[in-house]
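1. Next come a sequence and a model predicted from it.
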Amino acid sequence: MNILLVHAHPEPRSLNGSLKDFAVSRLKGAGHSVQVSDLYAMQWKASLDADDSTQRRPGARFDPSLDSKHAFENGCQSEDIAREQEKLLWADAVILQFPLWWYSMPAILKGWVDRVYAYGFAYGVGEHSDNRWGDRFGEGTLAGKRAMLIVTTGGWESHYGPRGINGPIDDILFPIQHGILFYPGFEVLPPFMVYRTGRTDEDRFAGICDALGQRLDTLFTAEPIPFRPQNAGDYEIPALTLRSDILPGQTGLAVHVADRGEENLPQLHAGQLAA
C-alpha cells in the first residue's frame, strides 16, 4: 500500500525525528511504499497568499477561496501545492506526525493544510442544495483513504484525561481529526499519543517504538473513529444539525461520534500510550 507521512518538527534528532525514522522503516519493512513530506526540511511556505497562483493578476484583489479555486481548476497552482496534492491522491493512508504546540499542530503543518487543501480539491466539492451539502464529512476527494495522527506532548496523560486541566485529548484533536481529516473523506484512526516526552530514556523509547509498530501494523485493519457521515441521514440538511431524535438534549463534540456508548457519551479511547 502507499503511505504518505507528513512530518512537522524542526529538529531531525528530536524524539519526533526518531519516531519518523522508525515509522518509515517499519512501514517499508512491511512492504509498503512510503513518501515523507518533512515540512521543515522542505522549507515549506506556510502562508497562503496570492503567490500560490502562477497566473496572478497585478493589482487584483486577493480572494483566498476563489483564487484557490481558479488556480486548481486551471492548473496554475504553485508547484509545491500541486506536488503535495499528487502525494495525497497517490496515498492509501496518510499519517500526520507532530508535537502538540499550544493545543494544536505547528504552524508549518497548518500552513500545509491551508495551501494544499485547495477549493475544488479538499472542499467545495459536490452538490450543494437543500438535500445535500457537498461531498464532505465522510465523502469527498480523499474518501476511501485512511489517516492517523502521531502526536507527542510534554504533559502527563492525566492532564489530557476526561477531567484533566488541558481538556480531553479527543476534544483537543477534534478540529484536526474531524475537521481536517474526516471532512475531505478520510477514515480516521484513533491517534497514537506519546505523553511526558521529556521523560523519554532509551528503555522508554524502545517501548514507544514497540507500541507504535503495533499500531502501524494495523493501519489498514483497525477500526476507525465512527464519526457520523454528513449525508447518511443523521443530520438535517441544510441546517446541518444532528437530528433531534438522536441523543436528544445532549450537545458537545462527542455527539458527532456514533456507536460508542451514546447513552452517557464517554470519551473515546484514543489508543493512548501511558507515561
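-> Received it, and whenever you're ready, just let me know what you need.
2. rest of the way, CA atoms for contacts and neighbours
-> OK.
3. which stretches of the stretch 51-200 of the chain form strands?
-> Assignment of strands within the stretch 51-200 of the chain using DSSP state E, counting those that start in this stretch yields the ranges 93-99, 146-152, 187-188, 192-194.
4. Relative to the whole chain's centre, how far out is the third one?
-> In this view, strand 187-188 has its centroid 9 Å away from the chain centroid, taken as CA atoms, centre = their mean, to the nearest Å.
5. Over to stretch 188-207?
-> The answer for stretch 188-207 is 19 Å, by CA atoms, centre = their mean.
6. Just the terminal-to-terminal distance for it.
-> Distances were taken as CA to CA, to the nearest Å; on that basis the terminal residues of stretch 188-207 are 24 Å apart.
7. Could I get the buried residue list for that stretch?
-> Neighbour counts over stretch 188-207 (16 or more other CA atoms under 10 Å) mark 188-195, 197, 200, 205 as buried.
8. ok, of those, which one's closest to H32?
-> Sorting the buried residues of stretch 188-207 by how near they are to H32, with CA to CA, puts L189 at the top with 18.0 Å.
9. My read is that that closest one contacts A147, right?
-> Yes. A contact is recorded between L189 and A147 when judged using CA atoms under 8 Å, the distance being 6.2 Å.
10. also this one, for the comparison:
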Amino acid sequence: MKSENMYIVWAHPRADSLTAQMVQEIQKQATHHGINVSVLDLYRSGFNPVLGVEDEPDWSNPDKRYPAEVHRLFGELKGKDTIMIVFPLWWYSFPAMIKGYLERVWNFGLAYGGQKFPAKRVCWLALVGGSEARFEKYGWKKNMTEYLQGAGSYLGIEESHVDFLFNTIGVEEDITDRESHYQGLFKQAREKVDALVR
C-alpha cells in the first residue's frame, strides 16, 4: 500500500471526553497501518465557528479571498487521502463547531464551485448517546446518512462513509459492564480504520 495521509477533524469541549478518546484510538490504529495522521482539534485550536460577512460566498466570484484562517485550514486538506470527521451527535445534528467548520472552510471556490475537493475519501463518525433501535425508529440514521452522503456527492468526493457508535452515554440498554461496553466502542472505531486499508 502506498503511503496514506489522514486528516482528523473533531470537536468536543472536553479534552478528556469519549470523543477525544475515540480520536486517539483512530490515530493509533491509523499509525499502526503506516498512515500519516494529522489532527485538527477545533476547540483547542481556537477555531471560531461563526460565519461572518467576510465568509459569505460571492457566487459571481469563485476566486474570492476569505479570512486567512479559512485559507490556512482549507490548505491543510491538500494532499490528504482521507478526512475523518469525529463528533458527538447533539440535537440529532453536528455540534456548532463542526457545522461552523464546514460552512466557513469547505466554502465556495475552495471545496466546490469549479474546484475539485482535495481528498478522495471522507469518513463521518458520529457518537450517538442512545441506542441504535431508538435512533432508527425515528428515522435519524437514514436521515443523517442520506444528508452526509448527499453532501459528499455534491462536493464530488469519490468515497463518503457514514458510521455511528451507539449508546455512548451507556444508559439505554441496561449495560452492566460499562468497561467492556466502552472497550467495544473503541474496537468499533479501530475497525473503521482497518476497513480503509483493506
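-> Looks like it came in fine. As the structure is a prediction and not an experimental result, all values here were calculated from the model.
11. hmm, back to that, quick check: which of the strands of the stretch 51-200 of structure 1 has the most neighbours on average?
-> The highest mean neighbour count among those, using mean count of other CA atoms under 10 Å, belongs to strand 187-188: a mean of 25.
12. what's the single longest helix in structure 2?
-> What stands out as the longest helix in structure 2, according to DSSP state H, is helix 178-196.
13. quick check: angle from that helix to strand 121-127?
-> Using axes from the mean of the first three to the mean of the last three CA atoms, to 10 degrees, the interaxial angle of helix 178-196 of structure 2 with respect to strand 121-127 works out to 170 degrees.
14. what sits up against helix 178-196 of structure 2?
-> 22, 25-26, 29-30, 165, 168, 170, 175 (CA atoms under 8 Å, 6 or more residues apart in numbering).
15. what's the farthest-apart pair in those residues?
-> Largest separation among the contacts of helix 178-196 of structure 2 by CA to CA: A30 and I175, giving 29.2 Å.
16. Distance to P64 of structure 1 added to the strands of the stretch 51-200 of structure 1, as JSON lines?
-> Putting the strands of the stretch 51-200 of structure 1 into JSON lines (distance: least, CA to CA, whole Å) gives the following:
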{"stretch": "strand 93-99", "distance to P64 of structure 1": "24"}
{"stretch": "strand 146-152", "distance to P64 of structure 1": "26"}
{"stretch": "strand 187-188", "distance to P64 of structure 1": "27"}
{"stretch": "strand 192-194", "distance to P64 of structure 1": "33"}
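17. Would you tell me which of these gets closest to L273 of structure 1?
-> Taking CA to CA, strand 192-194 is the member of the strands of the stretch 51-200 of structure 1 nearest to L273 of structure 1, at 5.7 Å.
18. So which residues of structure 1 form helices?
-> Along structure 1, the segments classed as helices by DSSP H run 15-29, 64-73, 79-90, 107-116, 169-176, 202-217.
19. nearest to F182 of structure 1, of the ones you listed?
-> When those are ranked by proximity to F182 of structure 1, the top entry is helix 169-176, at 8.5 Å, counting by CA to CA.
20. per the alignment, N143 of structure 2 corresponds to what in structure 1?
-> Residue pairing (TM-score structural alignment): N143 of structure 2 is matched to D171 of structure 1.
21. And L77 of structure 2, by the same measure?
-> Matched across to structure 1, L77 of structure 2 falls on L88, judged by TM-score structural alignment.
22. Give me the distance between that match and Q35 of structure 1.
-> Taking CA to CA as the criterion, L88 of structure 1 is separated from Q35 of structure 1 by 10 Å.
23. which residues touch P57 of structure 2?
-> Contact analysis of P57 of structure 2 by CA under 8 Å, 6+ apart lists 64, 107-108.
24. Can you give me the neighbour number for the counterpart of E73 of structure 1 in structure 2?
-> E73 of structure 1 maps onto D63 in structure 2 when the alignment is built from TM-score structural alignment. Using other CA atoms under 10 Å, D63 of structure 2 has 14 neighbouring residues.
25. which ones are touching D63 of structure 2?
-> For D63 of structure 2, the set of contacting residues under the criterion of CA under 8 Å, 6+ apart consists of G109.
26. burial of the match of N143 of structure 2, as a residue count?
-> Neighbouring residues of D171 of structure 1 were enumerated by other CA under 10 Å; the total is 18.
27. per the alignment, I8 of structure 2 corresponds to what in structure 1?
-> For I8 of structure 2, the equivalent position in structure 1 is taken to be L5, counting by TM-score structural alignment.
28. Was I right to think that match contacts S37?
-> Yes. With contact defined as CA under 8 Å, L5 of structure 1 and S37 form a contacting pair (6.2 Å).
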